[in-house]
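Peer 1: What follows is a predicted structure for the sequence shown.
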Amino acid sequence: MGALTLLAQTQADAIQMPYRALMVGYAIFIPALLLLNYMTKSGVIARATTKEAIRQPVFLLMTALGLTVITINVWVPFFSLGDDTKMYIDCGLATVLICSLLHCVWTASVSVADEIEGKTAMTLLSKPINRRQFVFGKYIGIFQSALIMIAILGVVFFFLTYYKFHYDQKESAQEQTPLVYFRAVSWLPFQMPFMNRVYFEVARSILPGLTLIGMEVAVMTAVSVAISTRVPMMVNMIVCFAVFVIGNLSSVLVQSNVQNVFVRFFARLFATILPGLDHFNMSAAVSTGKIIPPEYIGLAGLYCLAYVAAMLMVGMWLFEDRDLA
């Protein structure tokens, strides 16, 4: 029996702490975001930016691409010797991350850099809104649009993970009898097992991974917004790509036994200045059924908040003396 099955059966007997901690975090984060949107001047810009970002073709394209890949992978054989569900979860989390990151970087370039270059930012700043509120509102709006994309992909990913585990168990003759099946209807080409706690626990195991992806997207959005206050879209996308690659490799180089002095020096320099994105990459742990401790998620959230605040201050400093005329 696979690791995911054993873990799911263990979790089915008791509610695990990571999920309680996540629910508490969501209950604090979502109302705070709503208050920020409707009780501050930056919230006005944030709401307008979110609506604009959702209407962009790149949002629809990335969402459709993510849904297509996640759906097709349900029936794609991974040839993993009985661990297809683990590979499916790993690929699904990577798909959500890539789609949301591409959307954020592109939208930050269009929403911030193009508005500055096109002089439309002057219209907003002529109202009782200062430059710091403009940058902060743009960041919140872009990040909110990414959260909407992650939520859409996450909901579909959850139910398809549920079905994928059932599908793999049935293919390997290890299926557990579900309590109820959805009745076959014209728009549903397959029967879906319902109310099976083991399948539910496997599907629920993607929540910590999706939460960490949201944190990584928050960090990269802050980097992109800060850079967009000074450089055009193409430069912003190249720099963000370099930050993403180096941010996932710098800590690995620091911990490795590389003897080259220059490599170790620059690895430590990049690990200090650039975000440690590998701290948010827990897809391998999630796909293999390991429980991510709530303490780790909490520390990752604090690190995300600190780095986002630092990058937004850098962006505000860069934008403070930017000539808009």
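Peer 2: Ah, there it is. Numbering: from 1, shown residues only.

Peer 1: Could you use CA atoms for every contact and neighbour count after this?
Peer 2: Fine.

Peer 1: quick one: buried residues of stretch 317-325?
Peer 2: Within stretch 317-325, the residues scored as buried using 16 or more other Cα atoms under 10 Å are F319.

Peer 1: end to end, how far does that stretch reach?
Peer 2: Terminal residues of stretch 317-325 lie 18 Å apart, using Cα to Cα, to the nearest Å.

Peer 1: which residues are contacting it?
Peer 2: I116, E117, K119, A121, M122, R131, R132, A226, T229, R230 (Cα atoms under 8 Å, 6 or more residues apart in numbering).

Peer 1: Are any of these buried, and if so which?
Peer 2: In the contacts of stretch 317-325, the ones that pass as buried (16+ other Cα under 10 Å) are I116, E117, A121, R131, R132, A226, T229, R230.

Peer 1: Comparison target below:
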Amino acid sequence: MFSWLSNPNVLLGGLILAVAQVLAALPWLRAIDPRGFDKAAKTPAGVGYALGALIGIAVLFAGFVGYKGDSSSLQLYGRIYGAILHAQLLIDLFLIAPAVLTLILPKTGAVALAAYREGWRQPMFWLITIFGILLTWFAVILPYFTFGDDFKMMKQIGFDIVMLGAALFGVLASSISISEEIEGRTAITVMSKPINRRSFLAGKFLGILMACGGMSLILGLNLNAALLVMPEFDPINKDRAFDSMPVQAKEAIVPLIGKVMPPGPARTMAEGAGMWFGEIFAHTFGIGLGFGQVMILVAIATALATRMTFVVNLVICLVVFFLGHLAPVVVRVADEMRLKNPDNAALGLVGFLGNLFDTLLPALEFFNMGPAIIRDAPLDLWPFVGYVMTVLGYAVIYTLIALIVGLLLFEDRDLA
């Protein structure tokens, strides 16, 4: 039972597993008590306690993998290990991202940090997040009657939940926060300091957008877990629950992790963690594709909030959302029908309006994850990554246009 104590590969593997978790925990541990953390880090006793804790955790990991041996369940435990490490890295990102923005753009970052913290403190944020998590797991048990494509349907619904949750929060937060600060004269107090209107508007947008990103990543972690459970819950369609992109990501990541770990059960567990991160890597691009849509809608809501009330802003954003998805379909259908009925004037008017909306409004259909999931031929990961980067570039351009329009509206607004 204790033979692992004399196995250097197991001990070294346990140490590597422990070091990864401890290093990931340092940023959020410091965030809990920065002064106490810094003070302890400068004392020999504090460093000694930290090393003792690290050794203790390493022994626990070594004992666990040594006890399990070459058990087939080690990869499952590795996925759980990877999920915990992933959650810690997300917390680190949530703490570091606003701090980096504040260092790069001090004035804008200060406003963004306040909006970011306000977003996390809002009950609406957690209500939408919890509802999205529950809805994702409900999608796991929901029968789809698709004759073998239940996994694809559930996956598309999961990505839509991530996108819609973040978009809903972003639009509501932008509409309420900015409008209330302007109407309540809080914006005057903020801009009486050395912060101009550009910094105020950009900071509000970036802070709310970072909060939306945090929600997307939390829901994305939950979605990855749900996608792992879905085939086990539905054994009839288990053989059809295949997605080429996560497989390609795992084929690239798992061997790299295997090179770091010594041979033995610790490597098997680490490979399970690599599978988790491979799946997350592939799914993150799908989440990023939807996040481009979130970014555009938040930018539009931010721009409109400088002049319009919450209700009007929300209605306009809903109209933009639906027309942005429907306009390409209207154009395509109108063109097909005009080929059959070229003399129909009504179709010409419909086609004109469809082209008008398709030109002026963002093409939100570009951000739809459905065609990448529900398809006969498997999709390669790296061409999809290139497509996502291209579409996100389009989203950034449209976002900048919306923010410039919002800034023009805000510059002429009398705040007194």
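Peer 2: Nice, I can see it. The structure presented is a predicted model; accordingly, all values stated were derived computationally and were not measured.

Peer 1: And the TM-score between them?
Peer 2: With the length set by TM-score structural alignment, normalised by the length of structure 1, the two chains reach a TM-score of 0.79; 279 aligned residues with a Cα RMSD of 2.6 Å.

Peer 1: can you give me the strands for the stretch 151-300 of structure 1?
Peer 2: Using DSSP state E, counting those that start in this stretch, the strands of the stretch 151-300 of structure 1 run over 180-181, 193-194.

Peer 1: mind listing what V217 of structure 1 touches?
Peer 2: Per Cα under 8 Å, 6+ apart, neighbours of V217 of structure 1: L97, S100, L101, C104, F143, A146.

Peer 1: distance of the counterpart of it in structure 2 from V162 of structure 2?
Peer 2: Alignment note: V217 of structure 1 maps to V294 in structure 2; criterion TM-score structural alignment. V294 of structure 2 sits 10 Å away from V162 of structure 2, going by Cα to Cα.

Peer 1: Most tightly packed of the strands of the stretch 151-300 of structure 1?
Peer 2: Sort those by mean neighbour count, taking mean count of other Cα atoms under 10 Å, and strand 193-194 sits at the top with a mean of 17.

Peer 1: Map F125 of structure 2 onto structure 1.
Peer 2: Under the alignment (TM-score structural alignment), F125 of structure 2 pairs with F59 of structure 1.

Peer 1: Its match - how many residues pack around it?
Peer 2: For F59 of structure 1, the count of nearby residues is 23 (other Cα atoms under 10 Å).

Peer 1: what sits against it?
Peer 2: By Cα under 8 Å, 6+ apart, F59 of structure 1 lies in contact with A53, H103, M149.

Peer 1: repeat for L97 of structure 1
Peer 2: Shown in contact with L97 of structure 1 (Cα under 8 Å, 6+ apart): I213, V217.

Peer 1: Please say which position in structure 2 it maps to.
Peer 2: Residue correspondence to structure 2 (TM-score structural alignment): L97 of structure 1 is matched to M163.

Peer 1: so how far is the helix or strand harbouring that match off the chain centroid?
Peer 2: Assessed by DSSP states H and E, M163 of structure 2 sits inside helix 150-183. Centre-to-centre, helix 150-183 of structure 2 and its host chain are 11 Å apart (Cα atoms, centre = their mean, to the nearest Å).

Peer 1: what does stretch 30-42 of structure 2 give?
Peer 2: How far stretch 30-42 of structure 2 lies from its chain's middle: 29 Å, per Cα atoms, centre = their mean.

Peer 1: In structure 1, what range does it match?
Peer 2: Aligned by TM-score structural alignment, stretch 30-42 of structure 2 falls on no residue of structure 1.

Peer 1: Now do the longest helix seen in structure 1 and helix 84-108, the angle between them.
Peer 2: Looking across structure 1 with DSSP state H, the single longest helix is helix 131-171. Counting by axes from the mean of the first three to the mean of the last three Cα atoms, to 10 degrees, helix 131-171 of structure 1 lies at 160 degrees to helix 84-108.

Peer 1: Which strands or helices does helix 131-171 of structure 1 pack on?
Peer 2: Counting contacts by 3 or more Cα pairs under 8 Å, 6 or more residues apart in numbering; DSSP states H and E, helix 131-171 of structure 1 is packed against helix 41-55, helix 57-72, helix 84-108, helix 121-125, helix 197-204, helix 207-228, helix 294-320.

Peer 1: what's the matching residue for L274 of structure 1 over in structure 2?
Peer 2: So L274 of structure 1 corresponds to L361, using TM-score structural alignment.

Peer 1: Revised request: answer the last question for M316 of structure 1.
Peer 2: Using TM-score structural alignment, the partner of M316 of structure 1 in structure 2 is L407.

Peer 1: How about Y167 of structure 1?
Peer 2: Under the alignment (TM-score structural alignment), Y167 of structure 1 maps onto F233 of structure 2.

Peer 1: ok, now which ones touch its match?
Peer 2: Neighbouring residues of F233 of structure 2 by Cα under 8 Å, 6+ apart: V140, I141.

Peer 1: From Y81 of structure 2, how far out is the match of V217 of structure 1?
Peer 2: From V294 of structure 2 across to Y81 of structure 2, the span is 31 Å (Cα to Cα).

Peer 1: same question, K204 of structure 2
Peer 2: Distance from K204 of structure 2 to Y81 of structure 2, by Cα to Cα: 36 Å.

Peer 1: Who has more neighbours out of the two?
Peer 2: A direct count of neighbours by other Cα under 10 Å for K204 of structure 2 and Y81 places K204 higher, at 25 against 20.

Peer 1: for the more buried one, what are its contacts?
Peer 2: Here K204 of structure 2 is in contact with V111, A112, A115, S174, I178, T302 (Cα under 8 Å, 6+ apart).

Peer 1: and what of P293 of structure 1?
Peer 2: Each residue near P293 of structure 1 by Cα under 8 Å, 6+ apart is listed here: M17, P18.

Peer 1: count of neighbours near the counterpart of T123 of structure 1 in structure 2?
Peer 2: Aligned counterpart of T123 of structure 1 in structure 2: T189 (TM-score structural alignment). Using other Cα under 10 Å, T189 of structure 2 is surrounded by 10 other residues.

Peer 1: G52 of structure 2 too?
Peer 2: Counted with other Cα under 10 Å, residues neighbouring G52 of structure 2 total 12.

Peer 1: what's the helix or strand for it?
Peer 2: helix 44-68.

Peer 1: what's the following helix or strand after that helix?
Peer 2: Scanning forward in sequence from helix 44-68 of structure 2 by DSSP H and E, the next helix or strand is helix 74-104.
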